[in-house]
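Asks: next come a sequence and a model predicted from it.
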Amino acid sequence: MVVLAGCASAPDTPSRYSISQDRAPSNDFDISGLEDARPRYEAPRKAGNKSPYTVWGKKYWVMPSADGYVERGIASWYGEKFHGHKTSNGETFDMYTMSAAHKSFPLPGFARVTNLDNGRSVVVRVNDRGPFHGDRLIDLSYAAAKKLGYQSSGTARVEVAAITVRPDGSMMIAGAPYPNAEAPIAVSDQSMASGQALFVQLGSFSQRSPADGLSRQAKQQTERSVRVRRIDTADGAFHRVQVGPFVSAEEARREQQALASRGFGQAIVLTDTR
């Protein structure tokens, strides 16, 4: 059996952990200043990427690439029991950072995780294996679960979209371009003439309900037009919550920063159809 240290759903080794049941930290951890993981290119490591591997008699395969991956399911979280122990790729698990465990992601990797019940999104770095209990899709660190608002309930319905980064720094999310928020945005006259424009996108969901919820929140925080735009892709339909359009990248950036200061930390600027 592969040793999968660190993940809340990995087989327990009594001599390894000082407490028997996982739990939240005793202190009231403040997440208000906690930033999401910053996607960057990292070559897959040998540690944690053996494929197939076996846990409790069941085989699992690691994806050769997470490019285009998007899936919905149940998220859980892990915390104090595993804090300070090794993750599957040899790093040290820190429940106060934005990390996650997944059964098949290449390690390390990055993903956007969206709580389908409240519309909140976070970006996490995947550096561990699991979860292996029931139908759970992903285990988040305690900090990431708290940012998504489900640390008290223990689980949540989520959408997981892989963020893949190429050696040149370009990024994709679930197979679509994912612009770096710090990079300049170029909008050509041709694209503007063909019905394209700049928007600040607050989130993208496979279901309409959380998109509508996020749209209502945004309308209370901006005087700009807010829309929910449905697009159909090879992976199914997505509902994009967008503010705009804007006539310049500078104008879009100002609105992005304003919305980020009002709690919309996942806002990105992109070009889309008017």
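Replies: Alright, I've got the coordinates.

Asks: hey, let's count contacts and neighbours off CA atoms from now on
Replies: Will do.

Asks: what's the spacing between E91 and S141?
Replies: Using CA to CA, to the nearest Å, one gets 14 Å for the distance from E91 to S141.

Asks: swap that for Q256, sorry
Replies: Relative to S141, Q256 is positioned 27 Å away (CA to CA).

Asks: the more surrounded of these two?
Replies: Neighbours were tallied for Q256 and for S141 using other CA atoms under 10 Å; the higher tally belongs to S141 (29 against 24).

Asks: can you pull the contacts of that one?
Replies: With contact taken as CA atoms under 8 Å, 6 or more residues apart in numbering, S141 is in contact with W77, Y78, G79, D94, M95, Y96, T97, M98, S99, A100.

Asks: now, the residues you listed that are in strands?
Replies: The strands, defined by DSSP state E, take in W77, Y78, S99, A100 from the contacts of S141.

Asks: another one to put next to it:
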Amino acid sequence: MQRSWSLTALIAGIAVSGVALYPVIASDFEEFDFVDPLDLVLPAEEATAVEPSAPASLELETSVAEPVVPVPVAPPEPPKPVGPVVVSTHSGEASWYGPGFYGNRTANGEVFRRGTMTAAHRTLPFGTKVRVTNLWNGRRAVVRINDRGPFIGHRVIDLGHGAAQELGLTSSGVAQVKLEVLR
């Protein structure tokens, strides 16, 4: 069942119920705080005073914007090496020394012991680290220079017992090696 109301019947119904229709005045709603629905969606803009524009006949001030100078960006620093830096490379024949020299002093004053990762070189400063690679088997070891030698012609380094074992040349006595002086 559908009801249809006419405007006259609606007004008559309101009049019968004792409610009178009066015009609504803004002062009737002063005690209520109403919010404009658009204020909930749009950001509020602050009102600013607008200065009247100067007439075209007056001379207008022209300002030239200063050019924007880009701030120089420093290039990124190159990555620092993770391991030691190779200063120089040499190659030649290596030998090792040990049994007859254990307990004696090396050229820098240390006591020479079995199993040390040290080496003798003719010119490198004491304390220099050298990565030695056995070219016959690819094994590597880092040694510290603490003695002078070798004193046999064409050899480039004389390894301590520990370094010789690490490189796998104790049984052969000599091997072709690559030396990388590290910093």
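Replies: Looks like it arrived, so ask away. Small disclaimer: the values here were computed from a predicted structure and weren't measured.

Asks: picking that back up, which one of the contacts of S141 of the first structure sits closest to L198 of the first structure?
Replies: L198 of the first structure has its nearest neighbour among the contacts of S141 of the first structure in M98, at 29.2 Å by CA to CA.

Asks: compute the number of surrounding residues for the closest one.
Replies: Neighbouring residues of M98 of the first structure were enumerated by other CA under 10 Å; the total is 23.

Asks: burial measure for the alignment partner in the first structure of N146 of the second structure, as a count.
Replies: Matched by TM-score structural alignment, N146 of the second structure corresponds to N127 in the first structure. The criterion is other CA under 10 Å. On that basis, N127 of the first structure has 25 neighbouring residues.

Asks: dump the contacts of S141 of the first structure to JSON lines, plus distance to P245 of the first structure.
Replies: Converted to JSON lines, these look like this (distance: CA to CA, whole Å):
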{"residue": "W77", "distance to P245 of the first structure": "38"}
{"residue": "Y78", "distance to P245 of the first structure": "40"}
{"residue": "G79", "distance to P245 of the first structure": "42"}
{"residue": "D94", "distance to P245 of the first structure": "40"}
{"residue": "M95", "distance to P245 of the first structure": "39"}
{"residue": "Y96", "distance to P245 of the first structure": "37"}
{"residue": "T97", "distance to P245 of the first structure": "35"}
{"residue": "M98", "distance to P245 of the first structure": "32"}
{"residue": "S99", "distance to P245 of the first structure": "34"}
{"residue": "A100", "distance to P245 of the first structure": "34"}
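
Asks: so Y96 of the first structure makes contact with L140?
Replies: No: taking CA atoms under 8 Å as the definition, Y96 of the first structure is not a contact partner of L140, at 10.6 Å.

Asks: which of the two has more residues huddled nearby?
Replies: In this view Y96 of the first structure and L140 are compared by other CA under 10 Å, and L140 has more residues nearby, 32 against 19.

Asks: and the more buried one, that one's in a helix?
Replies: No: going by DSSP: H, G, I helix; E, B strand; the rest coil, the assignment for L140 of the first structure is strand, not a helix.

Asks: where do the strands sit along the stretch 101-250 of the first structure?
Replies: Assigned strands in the stretch 101-250 of the first structure, in chain order: 109-115, 121-128, 136-141, 156-165, 171-173, 176-177, 196-205, 226-233, 236-246 (criterion: DSSP state E, counting those that start in this stretch).

Asks: now for the ones you listed, which one comes closest to H83 of the first structure?
Replies: Closest among the strands of the stretch 101-250 of the first structure, once you apply CA to CA, is strand 136-141, at 9.5 Å.

Asks: counterpart of the closest one in the second structure, which residues?
Replies: Under TM-score structural alignment, the counterpart of strand 136-141 of the first structure in the second structure spans residues 155-160.

Asks: with stretch 78-89 of the first structure instead?
Replies: Residues 97-108 of the second structure are where stretch 78-89 of the first structure aligns, taking TM-score structural alignment as the criterion.

Asks: residue range for the biggest helix by length in the second structure in the first structure?
Replies: Using DSSP state H, we find that the single longest helix of the second structure is helix 7-16. Mapped onto the first structure with TM-score structural alignment as the criterion, helix 7-16 of the second structure occupies no residues.

Asks: identify each buried residue in that helix, please.
Replies: Residues of helix 7-16 of the second structure classed as buried under the neighbour-count rule (16 or more other CA atoms under 10 Å) do not occur.

Asks: give the aligned range of the helix or strand following that helix in the first structure.
Replies: Sequence order places helix 37-41 as the next helix or strand after helix 7-16 of the second structure, per DSSP states H and E. Per TM-score structural alignment, helix 37-41 of the second structure has no counterpart in the first structure.

Asks: show me what helix 37-41 of the second structure is packed against.
Replies: With contacts defined as 3 or more CA pairs under 8 Å, 6 or more residues apart in numbering; DSSP states H and E, helix 37-41 of the second structure has no packing partner among the helices and strands.

Asks: now K178 of the second structure. Nearest residue, chain neighbours left out?
Replies: Leaving aside its sequence neighbours, K178 of the second structure sits nearest to S91 (CA to CA, 6 or more residues apart in numbering; 4.3 Å).
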